[in-house]
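Chemist: sharing a model prediction with you, sequence too.
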Amino acid sequence: MSGRVLVVNCGSSSLKYRVVDVDSGTSVASGLAERIGQPAGRLTHRSPDGEQHVVERPLPDHGAALAAVLAAFDSCGPQLTDVGLTAVAHRVVHGGERFSAPVLVDDDVLAAIRDLSALAPLHNPVNAEGIEVARRAFPDLPHVAVFDTAFHQTLPPHAYTYAVPPQWARDHGVRRYGFHGTSHAYVSRRVAELLGRPVEEVNTIVLHLGNGASATAVAGGRSVETSMGLTPLEGLVMGTRSGDVDPAIVAHLRRTAGLDPDAVDRALNSSSGMLALAGHSDLREVHRRVADGDERAALALEVFCHRVRKYVGAYLAVLGRTDAIAFTAGIGENDAVVRQKTLAGLERLGIVLDERRNAQRSDDARRISADDSPVAVLVVPTDEELEMARQALDLLDGGA
């Protein structure tokens, strides 16, 4: 497995990209096009020397954004014709039940991704658009779709089945799918490496805590339970998403407030979570408000950590034997207070945090539990782009 892969991640108004050298695990170049479709677009390109090049110009659509990216490579380097690209890997949020692994993109796969837009209306259409644009830009390279949901296709039926009328699942795909799969896959494998054991022997709870947040129980390298469900709304409290709520809230608000289901759905996804509780979706700002004595922010932090701790307890029960708990993503990697509050009081369950280790800041993967803690607690920086690049090359090598 060797080569360099252009990884493309299209969001609703952004296009994130990175050229990954899979052998070394390093970034050759990377960048972000943002505010796509808005009057003032912005492209930040990082060349091999680490220098940032910023271009402010309208980016009316993802085609224009990719054209700006290619122009940045031409003007700031490296030249894409000279870096030895092997493939282009594309993040796709929802693969439904059809896609349980990365696939080589053809017209049928692209059509299937569009058909799955009913399950991810904000994400799959732009994911498909990004693939379409990139295929035109790189017609001679293989394009691989890597699905957020694929890692969770190992969920057993008792974990992915909702207790709802069976025709909902049969006719409309209503079941648990799970997300952040590339992150959970990468981190759980890194945990096994850090413990010096085969991944097949390690049981891990992975806590991907960022603006979007999810927890996954991984048994021997296989996802067996995860917090997100049919959509990324279920589970933990997030930046703007509510996480778990009573589904009857939809009917209740229709009766009492006259809100239609679409309005409630938008509110639960876009104006709930930490934003609703604390007035801000960024946990760094929440901490600042807590320090200033803001009671709303203090409650929001407690709610966030309580929800994570509740899932940790549940997944300890699901796994039976847990070897490690891994914190990852922006909050998980950088927020010592959240880590401490999340695991406080779990010593009788074999989780003993070392306060000094937890408080130390580092960009490296590291152990933050006490030496005698039966369950290792680790901070593992995630690398979803590297994971996607590896999966793309694994697919191509397997098909060789």
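Modeler: Great, that's in hand.

Chemist: CA only for contacts and neighbour counts going forward, please
Modeler: Will do.

Chemist: list the contacts of Phe232.
Modeler: Check again: residue 232 is Pro, not Phe. Gly178, Phe179 (CA atoms under 8 Å, 6 or more residues apart in numbering).

Chemist: one more: the one 3 residues further on?
Modeler: When the contact criterion is CA under 8 Å, 6+ apart, the partners of Gly235 are Ser214, Ser227, Met228, Gly229, Gly243, Asp244.

Chemist: distance-wise, check Ile113 relative to Val8.
Modeler: Distance from Ile113 to Val8, counting by CA to CA, to the nearest Å: 16 Å.

Chemist: rewinding a little: of the contacts of Gly235, keep whichever come out buried.
Modeler: Among the contacts of Gly235, those classed as buried by 16 or more other CA atoms under 10 Å are Ser214, Ser227, Met228, Gly229, Gly243.

Chemist: I'd like those residues laid out as TSV, including distance to Arg135.
Modeler: Listed next are those as TSV, based on distance: CA to CA, whole Å:
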residue	distance to Arg135
Ser214	31
Ser227	34
Met228	31
Gly229	31
Gly243	36
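
Chemist: take this one as well and set it beside the first:
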Amino acid sequence: MSVVLVVNSGSSSFKYQLIDMDTESTLASGLIERIGERTGSATHIVRAQPANGPAATMLDATYVRELPIPDHTAGFQAMLDAFDADGPSLRDRPPIAVGHRVVHGGAQFIEPTPITPLVEAAIDELSVLAPLHNPANLAGIIAAKKAFPDVPHVAVFDTAFHQTLPPEAYTYAIDAELAASHRIRRYGFHGTSHKFVSEAAAAFLGRPLAELRQIVFHLGNGASVTAIDGGRSVETSMGFTPLEGLVMGTRSGDIDPAVLFHLARREGMSIDDLDDLLNKRSGMLGLTGSSDLRDIREAIAGGDVQALLGYEVYVHRLRAYAGAYLAQLGGVEVISFTAGVGENAPLVRSEALETLGFAGVEIDHERNLAPGRGIRIISTDASAVTVLVVPTDEELEIARQTLTAAHG
């Protein structure tokens, strides 16, 4: 059995998943949180096997422990203890590699990369571009290498998939020398998800990836859309940071930069104030008071005019990007929706594409409303564009890339 451990490390928590690569099934997963606080928490979930044959219901067993977790190294020890106590045994099924999600790879990391001291130094140096994420990713890498010193560790970068963007797509229209000296350009994010979904869509339809023009909407609390031509990202909504683009749960998305100058002058807001405003107090939260579309829909049903406006702004931005990317690609064969909102909000899907009839997009409303867990078609049989819901699996994509980079 080829087992890969996938780690997604934050500053005060990390998630992990143990994946059997022979079957691409999850054996266990968990969350270590409140690292550095007086009392931390370790949640470990074991995927149970059917007890009575293939038709039996699979039940997960969840174990939660409260204990001091002073740093990431202690967090990994808590994870190892959970595997020892609750299974599956890493002694019997040790991982052959550990894959790490790293948010920012700059322009130099374009593929999954075995982690060496030089790579660690590069991830650290790139923290200037992702100060909230790369240091935490690196802390997880260092702790994981202590816990698993004898297996290869691989970094999979959120930005890597978008390194195929052409210069005209990633270049900002500011002073060229200043941009170059500070590495200011569009990098794009959610690349692991966009890659997984576009490849899954091609496989599901039984069509060569190289022949498909696709638009993928990754809609969650963070949201992005990517135009993909023949498996290559050619345009994406997020930019220098994940703030640019669509309206998100708490992020503004696109905004006239002069708004910031105006607020600084008129309100006396500092750089940190403006950063907090656009990243944490804007988006749907700023427009409606909630970042959860379920709450917003309920408020709309109750006659909340501001909630309705916020929702309409959200949909307006989706349509704007859909139209722009149709133009950039010269037409599409496939449009996919993924992530929490994309997979579970049929009204968002239908309204985002409602005006694209001119491009041959026809949503089958019964298919769109029908509940489902797997990949599925929600367009009509007559639609010139196939519209899909594709559940994303970033951990599996990281595991696949890790296995390839570590063992060929």
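Modeler: Structure's in. What do you need? Here the structure is a predicted model, which means the values were calculated and not measured.

Chemist: before we move on, back to that, which of the buried ones among the contacts of Gly235 of structure 1 fall in strands?
Modeler: Residues of the buried ones among the contacts of Gly235 of structure 1 located in strands (DSSP state E): Ser214.

Chemist: just give me the closest of the buried ones among the contacts of Gly235 of structure 1 to Ala344 of structure 1.
Modeler: Taking CA to CA as the measure, Ala344 of structure 1 lies nearest Ser214 of the buried ones among the contacts of Gly235 of structure 1, at 19.3 Å.

Chemist: the closest one is in contact with Thr226, isn't it?
Modeler: Yes. Using CA atoms under 8 Å, Ser214 of structure 1 is in contact with Thr226, at 7.2 Å.

Chemist: against Asp372 of structure 1, how distant is the counterpart of Asp364 of structure 2 in structure 1?
Modeler: Aligning on TM-score structural alignment places Asp364 of structure 2 opposite Asp354 in structure 1. The gap separating Asp354 of structure 1 from Asp372 of structure 1 is 10 Å, by CA to CA.

Chemist: again with Asp115 of structure 1
Modeler: Going from Asp115 of structure 1 to Asp372 of structure 1 by CA to CA gives 51 Å.

Chemist: neighbour count winner among these two?
Modeler: Asp115 (15 against 12; other CA atoms under 10 Å).

Chemist: buried residues, the longest helix anywhere in structure 2. List them.
Modeler: Counting residues, the longest helix found in structure 2 (DSSP state H) is helix 305-329. Neighbour-count burial for helix 305-329 of structure 2 flags 307-308, 310-311, 313-319, 321-323, 325-326, 329 (criterion: 16+ other CA under 10 Å).

Chemist: with stretch 58-73 of structure 1 instead?
Modeler: 58-66, 68-70, 72-73.

Chemist: these: which two are farthest apart?
Modeler: Applying CA to CA across the buried residues of stretch 58-73 of structure 1, the maximum distance is between Pro60 and Phe73, 19.7 Å.

Chemist: check the gap between the residue most central in space within structure 2 and Glu235 of structure 2 for me.
Modeler: Nearest to the mean C-alpha position of structure 2, counting by CA atoms, centre = their mean, stands His190 at 4.1 Å. Plainly put, His190 of structure 2 is 13 Å away from Glu235 of structure 2 if you go by CA to CA.
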